[in-house]
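# here is a sequence together with a model predicted from it:
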Amino acid sequence: MKHIESHKIILFDGVCNLCNGAINFVIKKDKKNIFKFAPLQSEIGETLLSKFQIDTSNVDSIILVDGENYYAKSSAALRISKELSGGYPLLYGFLILPRFIRDAVYDYIAKNRYKWFGKKESCMIPTPELKEKFL
């Protein structure tokens, strides 16, 4: 799979405006070039979902694949924040909260993301400059 072993992969809902905004934000703050990106709906996204046996009816927004491990929901978001430039790594400290509390907040936002932020008809197409970041 395209020499991705050295990168952490963020799988995201390619038709979700909130998710696309989050991906654009991560790209800007990923100064160490740690992440690669793929829509859940892409071939690579589907391959990784199958490999880790992830049920998209339970997890349908952001998933972080780090080597042979994956993280979903709030755990993914907080682990991503740890790698960003600026003060965002401080958010990683929220991992001390019980996951059921973190995920309840995450699930509430995820459940309402299309209503609040809208939905695209198709996945985002990266600009030529950003194409190398997408799988």
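Great, that's in hand. Keep in mind it's a predicted model, so treat the numbers as computed, not measured.

# could you use CA atoms for every contact and neighbour count after this?
Fine.

# flag every buried residue along stretch 74-92.
Applying a neighbour-count criterion of 16 or more other CA atoms under 10 Å, one finds 74, 75, 76, 77, 78, 79, 80, 81, 82, 83, 84, 92 buried in stretch 74-92.

# sticking with the first one, tell me its helix or strand.
Going back to what we said before, that points to residue 74. helix 73-81 (DSSP states H and E).

# adding another structure so you can compare the two:
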Amino acid sequence: MPSASTATILFDGVCNLCNGFVQFVIEHDAAGRFRFASLQSGVGQELLRSHGLLPQQEPDSVVLLEGGRAYTHSAAALGVLRGLGGLWGVVGTVGQLFPRFLRDAVYRLVARNRYRWFGRQEACWLPTPELKARFL
């Protein structure tokens, strides 16, 4: 059973940028604090509904579920960085000093172009057997 400090990251499972972000988090999350689910999965769609978010056919944001709340767009990305702690936590905290409308504008620009700039996969990335327990 996950600890109270566990958080869940919902991500676009076919997006190369999003999959790279998940790999980055796994590498830097030594405590194993974060769990993961693809936004396209049944689990991901149900978690969105349970947090009052509409199911997403074409995901446009990483979603961070933490402490009973759902964070989207730049708030989600910066929240994940803060959750990693250390230097990444500082980057996440400093990032929050910028007004949200500016952070989200940049986030949406990248999100709109992520497939063109970073590519996409035909199917969701599958975790290794060692990482499978962290995926919902």
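Okay, I see it. These numbers were taken from a predicted model, which means no experiment stands behind them.

# longest helix in the first structure, by residue count?
Taking DSSP state H as the criterion, the first structure has its longest helix at helix 99-117.

# rebuild the buried residues of stretch 74-92 of the first structure as JSON lines, extending it with distance to residue 130 of the first structure.
Listed next are the buried residues of stretch 74-92 of the first structure as JSON lines, based on distance: CA to CA, whole Å:
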{"residue": "74", "distance to residue 130 of the first structure": "26"}
{"residue": "75", "distance to residue 130 of the first structure": "26"}
{"residue": "76", "distance to residue 130 of the first structure": "22"}
{"residue": "77", "distance to residue 130 of the first structure": "21"}
{"residue": "78", "distance to residue 130 of the first structure": "23"}
{"residue": "79", "distance to residue 130 of the first structure": "22"}
{"residue": "80", "distance to residue 130 of the first structure": "18"}
{"residue": "81", "distance to residue 130 of the first structure": "20"}
{"residue": "82", "distance to residue 130 of the first structure": "22"}
{"residue": "83", "distance to residue 130 of the first structure": "19"}
{"residue": "84", "distance to residue 130 of the first structure": "17"}
{"residue": "92", "distance to residue 130 of the first structure": "26"}
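
# nearest to residue 135 of the first structure among these?
residue 80 (17.5 Å; CA to CA).

# once you drop chain neighbours, what's closest to the closest one?
Excluding the flanking residues, the one nearest residue 80 of the first structure by CA to CA, 6 or more residues apart in numbering is residue 64, at 7.5 Å.
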